[in-house]
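Enquirer: Sequence first, predicted coordinates after that:
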Amino acid sequence: MKKALITSALGLAAVSAHAQSSVTLYGIVDAGIGYQSSQTSLGSTTGGRSAVKMVNGIWGGSRFGLKGSEDLGGGTKAIFQLEEGFNGATGAQSVTGLAFNRQAYVGVTNPTYGTLTAGRQYTAYYTLLSPYSPTTWLTGAYGAHPGDIDSLDTLYRVNNSLVYTSPNFHGLTASGSYSLGGVPGSFNAGSTWSAALQYLNGPFGIAAGFQRINNSTPGGGAWGADSTMSNGGAQTAVSGINNGYQTAQAQQRVAVTGGYAFNSQWDVSFSYSNVQYIPGVNSAFRNEAIFNTAGAVLHFKPLAALDLAAGYSYTRATQSNGITSAAHYQQFNLSQYYSLSKRTGLYALEAYQRAGGQTLAPNKAGTSTSIINATANVGDGQNGAPSSSRSQFAAGVGIIHRF
């Protein structure tokens, strides 16, 4: 009898332990048709042609993932997330060679003490500023600030990262992150670190953050493979906007985002960012380059199933490296989203950008730069194929399903 009771108790304990753990499989599949005017290769200012093509992950990046938690007692839980991005049109990995390129982390969370995670993940800067990013309603592909130069879209994921986020204290949340470069002889080389604050009070919210990204190559130059914010040695988010500054020794970003909901139908968000590309002795440019961007998005929900949004942003660079007419970019965006159900939706997107002034482009060897006319680069979906002229128009329609 005693043995039976013990066996029964152990069985109940196993059931209880199982009930306190959870693992969820989730994902998104997003596919559509897009049009882009004046498409050329990065760094070229000639030969632009329009293109109609199948587009993938425009409203929400196609992905699948696993996330879960285990109750450790006392309110503390162990948590993990593994997330892989893929191309729904071809089935290929979104980043070759990275099985879980979007996120791969493990950590612990407690409602009193906060959350600490380790692995490949987003920085504190992005996580707290992103609720008011232009990408929320305009998407990153068409609606991110030109080239996503201010890292308010999901392109900037960081390896070897430790992230701490505090509990919400009367509307205030703080977060900090540090990513170890692991370069022998240097604690700083290749590292990425950031800090951010977010305050929420009813219909109003605001966030501010700082982020620094260090090249693991001493003195700048080719982006080192040990740089924590890179994909296999390639610098993240190189575009027609920052192509001439990709050999920087470091990048710094300071940004403020916020928003206000007027009622259940209307809300507005705003953002400002200051981005600095800092040269080293091996960089192909010699003077610090600074880009300032300001933008706003107006969101309208006339029906329960319909979301409409319009956005505008203005980006302006400083005069440096021999440039006397600073590059500037104006971008206009519209979006329409119709919910067929809680999990499935149809969308349409339109964007136009006009560039002016001058910027830098690297030569073929990447060891020096030349001054060229600034060319348009709508959002970040056109980073590898910007315009060959000062103007670019992009539009797309598609379907998205979440599971």
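Expert: Sure thing, it's come through. From a predicted model like this one, the values you see are computed outputs, not experimental measurements. Numbers count the residues shown, from 1 in each chain.
Enquirer: contacts, neighbours, all on C-alpha from now
Expert: OK.
Enquirer: for the closest residue to S41 other than its chain neighbours, what are its contacts?
Expert: Distances taken as Cα to Cα, 6 or more residues apart in numbering put A385 closest to S41, at 5.0 Å, once the chain neighbours are dropped. Residues in contact with A385, defined by Cα atoms under 8 Å, 6 or more residues apart in numbering, are 39-42.
Enquirer: Skip ahead from the longest strand along the chain and say which helix or strand is next.
Expert: If you go by DSSP state E, the chain has its longest strand at strand 21-39. Next along the chain after strand 21-39, taking DSSP states H and E as the criterion, comes strand 49-56.
Enquirer: roughly how far is the biggest helix by length in the chain from the heart of the chain?
Expert: Of all segments of type helix in the chain, defined using DSSP state H, the longest is helix 2-19. Centre-to-centre, helix 2-19 and its host chain are 46 Å apart (Cα atoms, centre = their mean, to the nearest Å).
Enquirer: take a look at this one as well, against the first:
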Amino acid sequence: MKKALATSALGLVALGAHAQSSVTLYGIVDTGIGYQSSSTSLGSTTGGHSAVKMVNGIWAGSRFGLKGAEDLGGGTKAIFQLEEGFNSASGAESVSGLMFSRQAYVGVANATYGTFTAGRQYTAYYSLLSPYSPTTWLTGAYGAHPGDIDSLDTLYRANNSLVYTSPSMYGLTVSGSYSLGGVAGSTNAGSTISGAVQYLNGPFGIAAGYQRINNSTPGGGAWGANSTTSNNGAQAGVSGINNGYQTAQAQQRVAVTGGYAFSSQWDVSFSYSNVQYIAGTNSSFHSQATFNTGGAVLHFKPLTALDLAAGYSYTRATEANGISSAASYQQFNLSQYYSLSKRTGLYALEAYQRAGGQTLGTNGKSIINATADIGDGQNSAPSSSRSQVAVGVGIITRF
């Protein structure tokens, strides 16, 4: 149960607490059991074996956080949010060395003028496109487009970010974000720029966005710790899908998502994305690689306590860097969620992916057969073969 606590009662600011200030403590604990076929280490195409293991944060990432607001008068309030992810199976931090790995920002909000925040947070691209992401009902671990290549799940949180989001005007919302790279002598290296627009009209909604992430090393090469979307010095979102393009000078994404609710029981969402890995003078690969993905999810709610969903996505790369048979990935997903209460539920997830064609190996030069990598929950342990199956069951509770 979410608990709104007076700031003074929480003991964070005992003196000078404003009468209209509040702090909310909240969280999610999600733990289950998962099966994955043909699991191997990232970059390897041999030795794959099936695995059954305890899994964490499959339906929604386990976390705890604090968020608060203080009325500044004139319709304006100061806001903040601190959110940490953790592994409920082991108690470990979700990202080693980051105390608030999910979000850490402060800002101001006004119903007339919009919201401006600064800190570690989601980009404008993700925030406005995510309501129609496949992860809404299929989860990111199993249902994100292969490897979350188009950043429609939560892998790409950006450090040093300034984000502005407008109020909704006749159903239209716009947002923009810029993340400072912090590289001496360069305002572009390591930075992230993003913009998005969203339109809502009754049962219909649509959003479009742009996002560019620049390597902290000009010209590409090893993705340095200064890059705004790096996690503890490592590049975010590396998977069996894009492993050969880690040394890109920049990643660029353009995407459109949308949805329509036919009734209180049926709704459908769709998404299309174009992802580019741009080569620089220091990149291991020499030509731009482009991945196009299209997908759709059908959600059905036959009972008040039961949600069912089915999804499909198709991803295809371009023929570049000596590749004559472009990599492709077809992914099929099913999900079932049963609410035990408003805060607690049981879930089951099933996914299958089939890869085809060729891609680049870890060194960014050798051409290898494309291998399967379901969603983004298997990024560190993709399949060693063309196919992969993943099944998971679990329990989630919110407070």
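Expert: Everything's here; your move. As the structure is a computational prediction, the values presented were derived from the model and not from experiment.
Enquirer: Give me the TM-score for these two chains.
Expert: Superposed pair, TM-score by TM-score structural alignment, normalised by the length of structure 2: 0.96. Supporting alignment: 386 aligned residues with a Cα RMSD of 1.2 Å.
Enquirer: In what element of secondary structure is the residue nearest the centre of structure 1 found?
Expert: For structure 1, the residue sitting closest to the mean C-alpha position, by Cα atoms, centre = their mean, is T154 at 1.9 Å. Using DSSP H and E, no element contains T154 of structure 1; it sits outside every helix and strand.
Enquirer: about what we covered before: for the longest strand of structure 1, packing partners?
Expert: strand 49-56, strand 63-73, strand 391-402 (3 or more Cα pairs under 8 Å, 6 or more residues apart in numbering; DSSP states H and E).
Enquirer: That strand vs structure 2, average offset?
Expert: Once fitted to structure 2, strand 21-39 of structure 1 is off its aligned match by 0.2 Å on average (mean Cα distance after the TM-score superposition for structure 1).
Enquirer: and the direction of that strand versus that of strand 49-56, what angle?
Expert: Relative orientation of strand 21-39 of structure 1 versus strand 49-56 (axes from the mean of the first three to the mean of the last three Cα atoms, to 10 degrees): 170 degrees.
Enquirer: and strand 21-39 of structure 1, which stretch of structure 2?
Expert: Mapped onto structure 2 using TM-score structural alignment, strand 21-39 of structure 1 spans residues 21-39.
Enquirer: State the number of residues packed around Y126 of structure 2.
Expert: Look at Y126 of structure 2: counted by other Cα atoms under 10 Å, it has 25 neighbours.
Enquirer: Thought S151 was touching it, still the case?
Expert: Yes. Using Cα atoms under 8 Å, Y126 of structure 2 is in contact with S151, at 7.1 Å.
Enquirer: what's the closest non-adjacent residue to A99 of structure 1?
Expert: E84 (6.1 Å).
Enquirer: And S94 of structure 1, by the same measure?
Expert: F86 (4.5 Å).
Enquirer: Enumerate every residue touching A104 of structure 1.
Expert: Applying Cα under 8 Å, 6+ apart, the residues near A104 of structure 1 are 80-83, 119-121.
Enquirer: could you pull out the strands for the stretch 201-350 of structure 2?
Expert: Taking DSSP state E, counting those that start in this stretch as the criterion, the stretch 201-350 of structure 2 carries its strands at 204-214, 250-261, 266-278, 289-303, 306-317, 328-339, 344-356.
Enquirer: so the second one matches what in structure 1?
Expert: It stands for strand 250-261 of structure 2. Taking TM-score structural alignment, strand 250-261 of structure 2 hits residues 250-261 over in structure 1.
Enquirer: how far is the matching stretch from where the chain is centred?
Expert: Going by Cα atoms, centre = their mean, where stretch 250-261 of structure 1 is centred and where its chain is centred differ by 12 Å.
Enquirer: Quick one: average offset of that stretch versus structure 2, please.
Expert: Mean deviation for stretch 250-261 of structure 1: 0.1 Å (mean Cα distance after the TM-score superposition for structure 1).
Enquirer: Name the residues that touch that stretch?
Expert: Residues outside stretch 250-261 of structure 1 that contact it (Cα under 8 Å, 6+ apart) are 129-130, 132-133, 150, 203-215, 220, 267-279.
Enquirer: again, only this time at 6 Å
Expert: 129, 132, 203-215, 267-278 (Cα atoms under 6 Å, 6 or more residues apart in numbering).
Enquirer: out of the helices and strands packed on strand 21-39 of structure 1, deepest packed?
Expert: Comparing these by mean neighbour count (mean count of other Cα atoms under 10 Å), strand 391-402 comes out on top with a mean of 21.
Enquirer: got a list of contacts for it?
Expert: 27-37, 343-354, 376.
Enquirer: change it to 7 Å
Expert: 27-38, 343-355, 375-378 (Cα atoms under 7 Å, 6 or more residues apart in numbering).
Enquirer: Please produce a ChimeraX select command covering the buried subset of those.
Expert: Command for ChimeraX that selects the buried part of those, burial taken from 16 or more other Cα atoms under 10 Å:
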select :27,28,29,30,31,32,33,34,35,36,37,38,344,345,346,347,348,349,350,351,352,353,354,355,375,376,377,378
